[in-house]
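*Asks:* Got a predicted model here, sequence first, then my questions.
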Amino acid sequence: MKTLHFVAALGAAVLLPLTVGVPAAHADESFSGTIDGSEPAKIFTEPIVASDQCDPAGDPTLTPVPFDVVEYTSQTTGPRRIVLTGSAEGMSTVEPFAIYAYRNGTCVAADYPTDADTAEVAEVDAGVLDLDNVVFAAGDKVRIEIMSFEVPVAWKVSVLQPGTASSAAPAVGNGSKYTGLSPQIDCAMHASPVTFTKKLAKRVDDVKWVKIKANGATLKKLKGNKLAKVAKKAKKGQPYVVTGIPSATTQLMVQIKFESGKKKTLSRSYSPC
């Protein structure tokens, strides 16, 4: 049994009574649930733990193991860290668990606690089982399977990616008819595309200026000829790329001021790079 929790980029709420948590930063999505033995079950196949790789030829269990499933469509592109924490009999532990990640139906990463994986002993002792650098692209169908060799247990999975806006926290404000903010910041370039609609392009002569801000500081002010060029590109569906975005947790805001004095705004928050 599972519950879907979307986590705002500015801070992740702890959804299970665990004494060990995952970092709040970078939270994209978070999911939690319990496994009590009523779930579907299948044969567990031991992954290659040294590299977190799936191994269809790995040693199988003699009996099926119950598992829970998380499925969603990726909104962004880039590597993720998938973190599993859990509890059994009121104690934080990941000892009973195994985790598998699938991209468009293909298993791309897997792990479970074992003394053979000496590189992750400290993480397991701290109550964390993770898959690092799992790459998903926007539009990919993501499936995460959580298996448990004992029941009942509680689990929480957090999908972590730098520079990401929570998919449950879309851009807010009254300016969505004129502009749009991307779900992701390019952390390497400290940049992000800002879209302007054809409606703004049609009314560009009525616009006094457009400001793009990060945490209240103006990154770019567009007016006159510069704004006209941006509007011309908007008619062709081309975004404006704003640069200079800080690495820290960021709120991007677009402010549009019309000659009449009216303002339209749109803002979105992102996890740190």
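*Replies:* Looks like it arrived, so ask away.

*Asks:* only C-alpha atoms for contact and neighbour calcs from this point on.
*Replies:* Noted.

*Asks:* what about the nearest residue to Phe196 once chain neighbours are set aside, neighbour count?
*Replies:* Of all residues not flanking Phe196 in the chain, Thr179 sits nearest, at 4.3 Å (C-alpha to C-alpha, 6 or more residues apart in numbering). When counting by other C-alpha atoms under 10 Å, one arrives at 22 neighbours for Thr179.

*Asks:* Would you mind measuring from the residue nearest to Val207 when sequence neighbours are not counted to Thr179?
*Replies:* Sequence neighbours aside, Phe258 is the residue nearest to Val207 in space, at 4.2 Å (criterion: C-alpha to C-alpha, 6+ apart). The gap separating Phe258 from Thr179 is 14 Å, by C-alpha to C-alpha, to the nearest Å.

*Asks:* what secondary structure does the nearest residue to Tyr72 once chain neighbours are set aside sit in?
*Replies:* Leaving aside its chain neighbours, Tyr72 sits nearest to Val142 (5.4 Å; criterion: C-alpha to C-alpha, 6+ apart). Using DSSP: H, G, I helix; E, B strand; the rest coil, the structure places Val142 in strand.

*Asks:* which helices and strands sit right next to the longest strand seen in the chain?
*Replies:* The longest strand of the chain (DSSP state E) is strand 78-88. Strand 78-88 is packed against strand 129-136, strand 153-160, with contacts defined by 3 or more C-alpha pairs under 8 Å, 6 or more residues apart in numbering; DSSP states H and E.

*Asks:* Endpoints of stretch 133-152, how far apart?
*Replies:* Terminal-residue distance, stretch 133-152 (C-alpha to C-alpha): 30 Å.

*Asks:* who are the neighbours in contact with Ile144?
*Replies:* Val69, Val70, Glu71, Ile99, Tyr100, Ala101, Tyr102 (C-alpha atoms under 8 Å, 6 or more residues apart in numbering).

*Asks:* From Ala88, how far out is it?
*Replies:* Taken as C-alpha to C-alpha, the span from Ile144 to Ala88 is 20 Å.

*Asks:* Presented hereafter is structure B, for comparison with structure A:
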Amino acid sequence: MRSRTLAVAGAAALTPLALAVPAAHADQHFTGASSASDTASALPEIDGAGDRCLPPSGSGLRNLHDTVSFVSQSNGPRRFVTRDIGGGHDLVTIWVYRNGTCVAADFLPDNASENAAGIVDVDNVVFAVGDRVTVKVGAQSSWASWRVDVLQPGTADAAASGKAKRYVTLPYQVSCGTHRAVAKATKNARTVKSVVFKAGGTKVGAAHGLRPRQKIRLKGIPAAATSIKAVVRLKGGGKATVVRPYSHC
């Protein structure tokens, strides 16, 4: 276990690809370029051994940084990954806040592979629906162009597609702890004879005859699955499918 702390005076200017996380997309990506005109404030020092935020030292050091904020659309853990994309091999410091409180931070790679990739990250930062998420970033030693990826395991990466979405609503999120989720029949479900759900090729649920707004519980969803598919057979004959992509657990 490493013992390390940091109070940096680096700088960064964020130019996000999106300032808010749309409900239909889990993973978000932000890019930025550092600037001398960035915000300067006293940010928490960092205990890198546990990716913990520590109180400012009181030294009067103010950190140049910029901020991205959004509201969490799902429950569960996030991984925040920073990297230099300008070719300068600079490291990017990251502070993550939940509802105004710093809950995770880091300034060095955790292992040899991350060091080779120039990655600084924090893992398993848990948020609930409605939490205010704030990410503050700063280049440690020079002006840098960089990227921040906010990854949400088990959450949908896009809206569902396919004709069967008229009959079945696929879940927004899979529980990475229980490997379960809940699908829901739409108001048009009375014409459905049966439906089968598969995730990563594995059958995870089924139902015969649906009522409008009926919930269908899915279980045994593989951790590596990156999609859920529903195949609907209609009472009058014929079938339809709907698919939704997910970030794997």
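*Replies:* Perfect, thanks for sending it. Fair warning: this is a prediction, and the values are worked out from it, not measured in the lab.

*Asks:* Return the residues in contact with the closest residue to Thr45 of structure 1 other than its chain neighbours.
*Replies:* Nearest non-adjacent residue to Thr45 of structure 1, counting by C-alpha to C-alpha, 6+ apart: Pro60, 4.4 Å away. Pro60 of structure 1 makes contact with Ile43, Phe44, Thr45, Glu46 under the criterion C-alpha under 8 Å, 6+ apart.

*Asks:* Pull up the gap between Pro60 of structure 1 and Ile43 of structure 1, please.
*Replies:* Counting by C-alpha to C-alpha - Pro60 of structure 1 and Ile43 of structure 1 are separated by 6 Å.

*Asks:* before we move on, what about Asp55 of structure 1?
*Replies:* For Asp55 of structure 1, the distance to Ile43 of structure 1 - C-alpha to C-alpha - is 13 Å.

*Asks:* try Ser51 of structure 1
*Replies:* Counting by C-alpha to C-alpha, the gap from Ser51 of structure 1 to Ile43 of structure 1 is 21 Å.

*Asks:* Now do the buried residues in stretch 83-96 of structure 1.
*Replies:* Val83, Leu84, Thr85, Gly86, Ser87, Ala88, Ser92, Thr93, Val94, Glu95, Pro96 (16 or more other C-alpha atoms under 10 Å).

*Asks:* correction: stretch 65-73 of structure 1
*Replies:* Val65, Pro66, Phe67, Asp68, Val69, Val70.

*Asks:* what range in structure 2 does it sit on?
*Replies:* Using TM-score structural alignment, stretch 65-73 of structure 1 lines up with residues 63-71 of structure 2.

*Asks:* what residues does stretch 130-137 of structure 1 touch?
*Replies:* Residues contacting stretch 130-137 of structure 1 (C-alpha under 8 Å, 6+ apart): 52, 74-84, 103, 108-111, 142.

*Asks:* Where in structure 2 does that stretch fall?
*Replies:* Under TM-score structural alignment, the match for stretch 130-137 of structure 1 is residues 121-128.

*Asks:* Could you check that stretch and say which residues are buried?
*Replies:* In stretch 121-128 of structure 2, counting by 16+ other C-alpha under 10 Å, buried: Asp121, Val122, Val125, Phe127.

*Asks:* Ala112 of structure 2: neighbour count?
*Replies:* If you count neighbours by other C-alpha under 10 Å, Ala112 of structure 2 ends up with 9.

*Asks:* Equivalent analysis for the one 3 residues further on, please.
*Replies:* By the criterion of other C-alpha under 10 Å, Asn115 of structure 2 has 14 neighbours.

*Asks:* what secondary structure does it sit in?
*Replies:* From three-state DSSP, the assignment for Asn115 of structure 2 is helix.

*Asks:* so who does it touch?
*Replies:* Leu108, Pro109.

*Asks:* now do 10 Å
*Replies:* Counting by C-alpha atoms under 10 Å, 6 or more residues apart in numbering, Asn115 of structure 2 touches His89, Leu91, Leu108, Pro109.

*Asks:* Nearest to Ala36 of structure 2, out of those residues: which one, please.
*Replies:* Leu91 (17.1 Å; C-alpha to C-alpha).

*Asks:* just checking, the closest one touches Asp84?
*Replies:* Yes. Using C-alpha atoms under 10 Å, Leu91 of structure 2 is in contact with Asp84, at 6.4 Å.

*Asks:* before we move on, the earlier item: the match of stretch 65-73 of structure 1 vs structure 1 - mean distance after superposition?
*Replies:* Following superposition, stretch 63-71 of structure 2 is found to deviate from structure 1 by 2.0 Å on average (mean C-alpha distance after the TM-score superposition for structure 1).

*Asks:* Spell out which helix or strand contains Glu31 of structure 2, please.
*Replies:* One correction, residue 31 of structure 2 is Thr, not Glu. If you go by DSSP states H and E, Thr31 of structure 2 is part of strand 28-33.

*Asks:* Next, the buried residues of the longest helix seen in structure 1.
*Replies:* Ranked by number of residues, the top helix in structure 1 under DSSP state H is helix 224-235. For helix 224-235 of structure 1, the neighbour count (16+ other C-alpha under 10 Å) marks Leu227, Ala228, Val230, Ala231, Lys232, Lys233, Ala234, Lys235 as buried.
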